[in-house]
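1. 3D, please:
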Amino acid sequence: MSARSELPVAVVGAGPVGLATAARLVERGIEPIVFEKGGSVGASLLEWGHVRVFSPWRYNIDDAARRLLEAEGWKAPNPDALPNGKEIIENYLVPLSRVAPIRRAVRLRATVTAVTRKGLDKAASRGRDTAAFVVRYLDGGIEREVDVRAVIDASGTWNQPNPMGVDGLAVAGERQTTRISYGIPDVTGMRRGTFAGKRTLVVGSGHSAINTALALMELQQSDPETEIFWALRQSGVDRLLGGGLNDQLPERGALGLAAKKAMDEGKLSMLTGFAARAVQEDGEQVTVLAAAGGREIRLVVDNVVVATGFRPAFDFLRELRIGIDPAIEAPPALAPLIDPNLHSCGTVPPHGVEELSHPEKDFYIVGMKSYGRAPTFLMKTGYEQARSVVAEIAGDHEAARRVELVLPETGVCSAGVKSAVSSGCCGGPSTTREDACCEADTVAKDEGKAGCGCGAKAPTERAVERL
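-> A predicted model of the protein is given here:
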């Protein structure tokens, strides 16, 4: 045990939570080794570097990282300012990576391919808890190994986007289509030419989808030929709209309010109850076959953006005994707290080592990956996870179980939600029709009218054809 305790701790991923974990280890006098498969720290953030986050700087800087940085003379950004992904990298992660103990720890272009117990496969139990871990990784194409005392996986989920299908699978033709983007493409910047003046279908109802739709509307202002079709898998728009003015993160609430305003002004076409069947690329266009609003449709667009969330990858953890909830793919004790069937708030009770533990002693998953398939993760949550886990590894069990985090509230949960659209004039959500957004809209459409105008603009017949 004494020999093992002298080994470093492996951290997989050099994003905000990974580097915060390294900073916590350094403060505890434990040597970290940080494996980052990208060519720079925060490589995944750089892929959405154009997106402004809804949490201000005060929530985006880990306390231990701040202490290391300020000892080097670093000045923190305005705590109330809202950074984009690129600014988080340039003004926080890069300076942190240059602090001597962190600089020594980070290994760039190092892809972890496997983790195991030294001399033991997954089935072996005798002496397991006292054996060192072995991390195998690719370094410039060369396979290397290193022994470590513990492993903290902060690799995130960005490189594992969910496909378009409502059943969790790619729809027919999806993998063969080149005109589908995942996540949050830079539609007003580097990829402006791809989207300006074109017809784009956005699939999803989370912050990635909202950001993409709002960016497309920005394009629409300078190029009115830009058409936007927004497809929601749920039958209404309630969960899309966010907490509005009740959200303690104003920018998060503002996303929902901006989306509502766009619907009211008819700047986009909404498709609710959307379920894609197949996609087919034909030259510079894509034909999407789907069900929407209770009928089968054929939608011809120039681009599709699939923003339906992400999922964790466990392949390199195959030889470890990890505990994963069968539905959410999060640690079993954490899963009920973040289940998207019950929560859409992005706020959960503060949690740490107790909820993040696995059957494999001294192995933990932190950050976005710890949430499995659940959405809306705050960096501050990951920092608290890192603090608790590192305290446990250091033997400070009391600190590991102490709550040191208060999360900002949001105004909307999926349970008992009242529509931000319907609350203004329509008296409650629709009870019968999938393509209606409130009770008044239901009545109007059942009478053959256009609806009450509470938020869902009907798709144009020019682009959507009945089958």
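2. contacts, neighbours, all on C-alpha from now
-> Will do.
3. could you say which helix or strand holds the nearest residue to V279 once chain neighbours are set aside?
-> Spatial nearest neighbour of V279, excluding adjacent residues (Cα to Cα, 6 or more residues apart in numbering): V288 at 4.6 Å. Following DSSP states H and E, one finds V288 within strand 285-292.
4. how about this one, so we can line them up?
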Amino acid sequence: MSTAHTFDTDTETPVAVLGAGPVGLAATAHLHARGLPVVLLEAGDRVATAVREWAHVRLFSPWAMLVDPAARELLAPTGWREPDPEGLPTGGEWVTEYLQPLAETPAIAHALRLSTRVVAVSRERADRLADTDRDRRPFVLHLRGPGGERRLRARAVIDATGTWFSPNPLGADGLPALGEEAEGDRIPSGMPDVLGADRTAHAGRRTAIVGSGHSAQQVIGDLARLVDEEPGTEVVWVTRGDGPAFGGGSADQLPARAAVGETAQAAVDRPGIDLVTRFPTDAVTRDEQGVVLHAGDRSIGPLDVVVRATGFRPELRLLAELRLDLHPSVESTRALAPLIDPNVHSCGTVPPHGAAELAHPDEPDLYVVGMKSYGRAPTFLARTGYEQVRSVAAALAGDAESAQRIDLELPETGVCGAPTPTAELATIGTGCCET
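-> Sure thing, here's the model as predicted:
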């Protein structure tokens, strides 16, 4: 293993990794192993900001799929004890037992810049329109942090910022429903801790969950317990289509993922939980009794809380001055889209892919990895992101043979049929939960 360069922004042009989540940390570990100077930029004041927001959720990928090989090499000399490969951690355990210790290794800590937001990325003295010497110009990153605003030059950019902070709206047409933004305090996104920190917001009240994937199903499973424990608790599960796909059951190679669907399926057959299908929300209003969802002449409500579990989309504004080669609907790279498009694939399997499929031909050395690399497509797992960044690091180091040699085998979902628009957070895919 080679030794990483000492990073000095005044004398070297590093590889800039955006986002210190699971995949960004892994990317930094692989770049370190390749001896490449690297800086890891994180907008939050701690690593794994998104994972910490769903710390209560138990992942359905085991530890064996959640530890990156290059990260393991960094952790080994520190006395770190690897968890049971078959164990299923919560998001919080993933942070405390792996991600935070990884961030504290000398190699990662040296590269890490917390509370540093990347506002925009471009080519040095060349906007999106400029052609002259474009591929020979370094990238320039506009940063905002404790010291104010500054610019950073980078020889390459790996965007691992994920999608957690850009959720899809309630509106079935991809736009916020009328009134949705005004009622934002009643419409949280993601996976609330309804049995813990967020219990009082749901106990004895009426909650609607909008969405059909694994994230929605996990919340429904928790709310079913709350219905039993707290009198007066009511739940409405709202889907845009014919209904949720409950998974592959015993055919799913991740038993914990299958269990999520089985629990949710059992929940809809019990008192206190109503399933409303084919309800494409187009407006949200509020009356004296609560929030009301509307779809044409149909309505649901009044409701105390509406949980938006409708999936996520990539935030691309920070890359607006770069020439991205994106598929028009999926919003992944054009080369990757045919492998992951949910309008085509329904079995949950993704062929091996790496730097070649993630490249943007007009912007050499720019890569979007992790959940964000999938654009609006679902079923992303941490293992996919780890293999992506291994390949990208090899490509940036000039090791074309290693970059092209992709070793990725993902567990079958056991579901084939009509495509279902669900997206896994875990690992994020986090290996935990699909939305």
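5. one step back: counterpart of the residue nearest to V279 of the first structure over in the second structure?
-> Alignment note (TM-score structural alignment): V288 of the first structure maps to L293 of the second structure.
6. now swap in E319 of the first structure and tell me
-> Under the alignment (TM-score structural alignment), E319 of the first structure maps onto E321.
7. list the residues that contact that match.
-> A120, V121, S122, R123, D127, R128 (Cα atoms under 8 Å, 6 or more residues apart in numbering).
8. kindly recompute the last result at 10 Å.
-> Each residue near E321 of the second structure by Cα atoms under 10 Å, 6 or more residues apart in numbering is listed here: A120, V121, S122, R123, A126, D127, R128, L129.
9. which helix or strand contains it?
-> Short version, using DSSP H and E: E321 of the second structure is in no helix or strand.
10. count the neighbours of the residue lying closest to G189 of the first structure once chain neighbours are set aside for me.
-> In this structure, G189 of the first structure finds its nearest non-sequential neighbour in H50, 8.0 Å apart by Cα to Cα, 6+ apart. Residues contacting H50 of the first structure under the criterion other Cα atoms under 10 Å number 20.
11. I'd like to know which elements the strand holding V288 of the first structure is packed against.
-> For strand 285-292 of the first structure, the elements it packs on are strand 199-203, strand 269-271, strand 275-282, strand 295-301, strand 303-306, strand 464-466, judged by 3 or more Cα pairs under 10 Å, 6 or more residues apart in numbering; DSSP states H and E.
12. will you turn the ones you listed into a markdown table that also has mean neighbour count and distance to G18 of the first structure?
-> Shown next, in a markdown table, are these (neighbours: other Cα atoms under 10 Å; distance: least, Cα to Cα, whole Å):
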| stretch | mean neighbour count | distance to G18 of the first structure |
| --- | --- | --- |
| strand 199-203 | 25 | 30 |
| strand 269-271 | 25 | 38 |
| strand 275-282 | 20 | 36 |
| strand 295-301 | 19 | 39 |
| strand 303-306 | 24 | 27 |
| strand 464-466 | 13 | 45 |
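13. out of those strands, nearest to I210 of the first structure?
-> I210 of the first structure sits nearest to strand 199-203 of all those, at 9.0 Å, using Cα to Cα.
14. what residue in the first structure is paired with R46 of the second structure?
-> By TM-score structural alignment, R46 of the second structure lines up with S40.
15. mind checking how far that match is from R109 of the first structure?
-> 8 Å (Cα to Cα, to the nearest Å).
16. again, but for W230 of the first structure
-> Taking Cα to Cα, one finds W230 of the first structure at 37 Å from R109 of the first structure.
17. and the aligned partner of R334 of the second structure in the first structure, how close does it get to N162 of the first structure?
-> In the first structure, the residue paired with R334 of the second structure is P332, using TM-score structural alignment. Here P332 of the first structure is placed at a distance of 21 Å from N162 of the first structure (Cα to Cα).
18. of those two, who's got more company?
-> N162 (22 against 18).
19. residues contacting that one?
-> 168-170, 182-183, 306-312, 373.
20. filter these to the buried ones?
-> For those, a neighbour count by 16 or more other Cα atoms under 10 Å gives the buried set as A170, Y182, G183, V306, A307, T308, G309, F310, R311, P312, R373.
21. nearest to E27 of the first structure among those residues?
-> So of those, ranked by how close each gets to E27 of the first structure (Cα to Cα), first place is P312, at 28.9 Å.
22. okay, now E409 of the second structure: neighbour count?
-> 12.
23. please pull up the equivalent of it in the first structure.
-> Match for E409 of the second structure (TM-score structural alignment): V406.
24. can you tell me the SS state at its match?
-> Classification of V406 of the first structure using DSSP: H, G, I helix; E, B strand; the rest coil returns coil.
25. check contacts around it.
-> With Cα under 10 Å, 6+ apart, V406 of the first structure has these contacts: T347, V348, P349, P350, K380, T381, E384.
26. count of neighbours near E360 of the first structure?
-> 16.
27. my guess is it meets R128, correct?
-> Yes: under the criterion of Cα atoms under 10 Å, E360 of the first structure makes contact with R128 at 8.6 Å.
28. list residues touching both of the two?
-> R117, K122.
29. ok, D302 of the first structure to S181 of the first structure distance?
-> 11 Å.
30. alright, I will stop here.
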